[in-house]
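>>> Have a look at this prediction, sequence included:
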Amino acid sequence: MKKLAVISADVIDSSKFEENAFLGTLQFLEEPSNNYLVNRGESILTSRGDSFQIMIQDVEKAFLKAIYLKSYFKKSEIVLKHQQIKRKLDLRISLAVGNAETIPDEIGKTLEEPFVLSGRALDQMKQKKQTFIITTTNAEYNKELDLSCSFLENILDGWTMAQAEVIYYLVQGFKQSEIAEKLNLTQPSVSNRIQLAHWGLIEKMDHRYKDIVSKL
């Protein structure tokens, strides 16, 4: 048995944007040289232009990869369908950790446990009005994670584009001075955005997530 993490995600209110609005976004995410999200040998499935699923074999990194996805989308905005105004993008994310007997070659054609858990939770999120959820095979841990994710949602939903842009680089390991240079900002400005984005609390949740998955 192999422990796997699976992220299932879809763009919130995607019907309000043009059909091909997300093609460039998904092409970027599928290219390992562009980012730290997808490693060589890990596949990404795009069922439509507005939804996708990712298999992550290094389960301890899965939470921060989900945060990376949130920041990548929330730092962007695109034109609404048939309108001249832009709207900030956002993503609904379901992260699940479970055991798989085999590593699937085509993740769209598998019923291994973590894929089912992740997909099923994503289907339920619209009804529950959730935007971020973590599911495991342990019911008690799931109760804790459900509560933690409710608080986390308030943080992530409150991000401005400027804050998401800084977190996008920070989660990849860039130093504040490097982020400041990339964004043509002062280092105090970068530090302020990091604090306003509540990065310290996100790090604490990452530590707890790692603790939980190590015990599964």
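That came through fine. Since the model is a prediction, treat every value here as computed from it, not as a measurement.

>>> alpha carbons only for contacts and neighbour counts from here, please
Will do.

>>> who touches stretch 3-11?
With contact meaning CA atoms under 8 Å, 6 or more residues apart in numbering, stretch 3-11 is reached by 50-59, 62, 66, 89-100, 114-115, 118-119, 122.

>>> Please repeat the previous calculation with a cut-off of 6 Å.
Stretch 3-11 is contacted by residues 50-57, 59, 90-99, 115, 118-119 when judged by CA atoms under 6 Å, 6 or more residues apart in numbering.

>>> and the helix with the most length in the chain, what other elements does it pack with?
Longest helix of the chain, by residue count under DSSP state H: helix 139-157. Counting contacts by 3 or more CA pairs under 6 Å, 6 or more residues apart in numbering; DSSP states H and E, helix 139-157 packs against no other helix or strand.

>>> got the buried residues for the helix or strand following that helix?
Note on helix 139-157: by DSSP states H and E, the next helix or strand toward the C-terminus is helix 161-170. Using 16 or more other CA atoms under 10 Å as the test for burial, helix 161-170 gives 161-170.

>>> Please apply the same query to stretch 60-68.
60, 62-68.

>>> between those, which is closest to Leu216?
Ranked by distance to Leu216 (CA to CA), the buried residues of stretch 60-68 are led by Glu60 at 11.7 Å.

>>> tell me which element the residue lying closest to that closest one once chain neighbours are set aside is part of?
Residue nearest to Glu60 in three dimensions, not counting chain neighbours: Lys210, with 5.4 Å by CA to CA, 6 or more residues apart in numbering. Lys210 belongs to helix 199-215 when elements are defined using DSSP H and E.

>>> roughly how far apart are the residue lying closest to Ile212 once chain neighbours are set aside and Lys86?
Using CA to CA, 6+ apart and skipping residues adjacent in sequence, the residue nearest Ile212 is Tyr141, 7.3 Å away. Separation of Tyr141 from Lys86 (CA to CA, to the nearest Å): 39 Å.

>>> Got another one to weigh against that:
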Amino acid sequence: MVAVLTADLVDSSLYKEEILEKVLNSLKEEFKTITLEYGEQNIRFKIYRGDSFQGVVHQPEEALKIVIQIKAAINRIHLKETRKNKAYSKIADFKIAIGIGMQELEREAIEESNGQAFQFSGRTLDEMKTENRKTRLKTIDENINQEFNTAFLLLDTITDKWSTASAEVVYYLLRGLKEREVAEILEVSQSAINQRKKAAGWEAVSGLLQRYHQVIKTHFNGS
């Protein structure tokens, strides 16, 4: 079993060239960071057209964390020539579909690979193009789909309200840093980090990640 992530940049045709360039560079750097964390044998990414990407994750229970980490990395982007820890409105976001299933054909090039997980992910993203949704899950188990797509609707509501500062705090928390360490990086007080953490809905996001990890690992690991 694998998880396939298929994603499109929201309203990419409306972005200025400098924004697209910064998003693409940030995405490439984040893929390097994630690959280093999980290992090249467990995860692969491919960027298409500069506004889409696909990833194959051999640990499906980690897929949601990876999705939110990518979103936070992109959501924290801004072009202001001021201190980076100030809050601004987001300028970029992705729609991301997670498909979990078999990978019947694995090739060195992701675009030449195929299987159930690829079909689930690709078709789900196509369906999302007519919906006001940013994250969806498709597996063979409809009970799991219903549980998490309801939860993902609430997740979308939370992440849509993130400022660049909120996204940045979430990003570092997902990387395993403590509040004090994030405060040192961003050069703000720990209480400011705690406030941004609450504003970002971190407790709800963290709880969803734990539930997702538990359910997906129980149902799909080793299948």
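Here it is on my side, so go on. Predicted model, so just to flag it, every value in this text is computed and none were measured.

>>> How close are the two chains, by TM-score?
Their TM-score after superposition, calculated using TM-score structural alignment, normalised by the length of the first structure, is reported as 0.87; 208 aligned residues with a CA RMSD of 2.2 Å.

>>> what about the longest helix of the first structure, how far off from the second structure?
Here helix 139-157 of the first structure, set against the second structure after superposition, deviates by a mean of 1.0 Å using mean CA distance after the TM-score superposition for the first structure.

>>> and that helix, which stretch of the second structure?
Using TM-score structural alignment, helix 139-157 of the first structure lines up with residues 142-160 of the second structure.

>>> if I look at Leu174 of the second structure, how far off is Ile19 of the second structure?
Where Ile19 of the second structure is concerned, Leu174 of the second structure sits at a distance of 24 Å (CA to CA).

>>> Please report the distance of the residue most central in space within the first structure from Gly119 of the first structure.
Compute the mean C-alpha point of the first structure, and by CA atoms, centre = their mean the closest residue is Ala66, 2.5 Å away. The gap separating Ala66 of the first structure from Gly119 of the first structure is 15 Å, by CA to CA.

>>> where do the strands sit along the second structure?
For the second structure, applying DSSP state E gives strands covering 2-9, 43-48, 52-57, 94-101, 135-138.

>>> Out of those, which is closest to Ile77 of the second structure?
Closest among the strands of the second structure, using CA to CA: strand 94-101, at 12.7 Å.

>>> The closest one to strand 2-9, inter-axis angle?
Interaxial angle of strand 94-101 of the second structure relative to strand 2-9 (axes from the mean of the first three to the mean of the last three CA atoms, to 10 degrees): 160 degrees.

>>> With the first structure overlaid, how far apart is strand 94-101 of the second structure on average?
Relative to the first structure, strand 94-101 of the second structure is 1.2 Å off (mean CA distance after the TM-score superposition for the first structure).

>>> For the match of helix 139-157 of the first structure, buried residues please.
For stretch 142-160 of the second structure, by 16+ other CA under 10 Å, it's 144, 148-149, 151-152, 155-156, 158-159.

>>> would you list the residues you listed in a markdown table and tack on distance to Thr130 of the second structure?
Below are those laid out as a markdown table (distance: CA to CA, whole Å):
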| residue | distance to Thr130 of the second structure |
| --- | --- |
| Ile144 | 23 |
| Phe148 | 19 |
| Asn149 | 16 |
| Ala151 | 19 |
| Phe152 | 17 |
| Leu155 | 18 |
| Asp156 | 15 |
| Ile158 | 20 |
| Thr159 | 19 |
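
>>> Mind telling me what Pro188 of the first structure corresponds to in the second structure?
Aligned partner of Pro188 of the first structure by TM-score structural alignment: Ser191.

>>> Next, the contact list for that match, please.
Counting by CA under 6 Å, 6+ apart, Ser191 of the second structure has no contacts.

>>> State the distance from Gln103 of the second structure to His58 of the second structure.
Applying CA to CA to Gln103 of the second structure and His58 of the second structure gives a distance of 10 Å.

>>> on that earlier part again, to the chain's geometric centre, what's the distance from the helix holding Lys210 of the first structure?
Averaging C-alpha positions (CA atoms, centre = their mean, to the nearest Å) puts helix 199-215 of the first structure 15 Å from its chain's average.

>>> That one vs strand 91-100, what angle?
Using the same axes, to 10 degrees: helix 199-215 of the first structure against strand 91-100 is 20 degrees.

>>> Going by neighbour count, which residues in helix 199-215 of the first structure are buried?
Buried residues in helix 199-215 of the first structure, defined by neighbour count with 16+ other CA under 10 Å: 199, 202, 205-206, 209, 212-213.

>>> relative to helix 139-157, how tilted is it?
Per the same axes, to 10 degrees, the angle that helix 199-215 of the first structure makes with helix 139-157 is 160 degrees.

>>> contact partners of helix 199-215 of the first structure?
Outside helix 199-215 of the first structure, the residues that reach it (CA under 6 Å, 6+ apart) are Glu60.

>>> hmm, 8 Å instead?
59-60, 63-64, 97, 141, 148, 152, 167.

>>> so can I have a markdown table of the strands of the second structure showing distance to Glu179 of the second structure and mean neighbour count?
Listed next are the strands of the second structure as a markdown table, based on distance: least, CA to CA, whole Å; neighbours: other CA atoms under 10 Å:
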| stretch | distance to Glu179 of the second structure | mean neighbour count |
| --- | --- | --- |
| strand 2-9 | 29 | 26 |
| strand 43-48 | 28 | 17 |
| strand 52-57 | 28 | 22 |
| strand 94-101 | 26 | 27 |
| strand 135-138 | 27 | 24 |
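
>>> so can I have JSON lines of those showing distance to Glu108 of the second structure?
Conversion of these to JSON lines gives the following (distance: least, CA to CA, whole Å):
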{"stretch": "strand 2-9", "distance to Glu108 of the second structure": "15"}
{"stretch": "strand 43-48", "distance to Glu108 of the second structure": "10"}
{"stretch": "strand 52-57", "distance to Glu108 of the second structure": "11"}
{"stretch": "strand 94-101", "distance to Glu108 of the second structure": "19"}
{"stretch": "strand 135-138", "distance to Glu108 of the second structure": "24"}
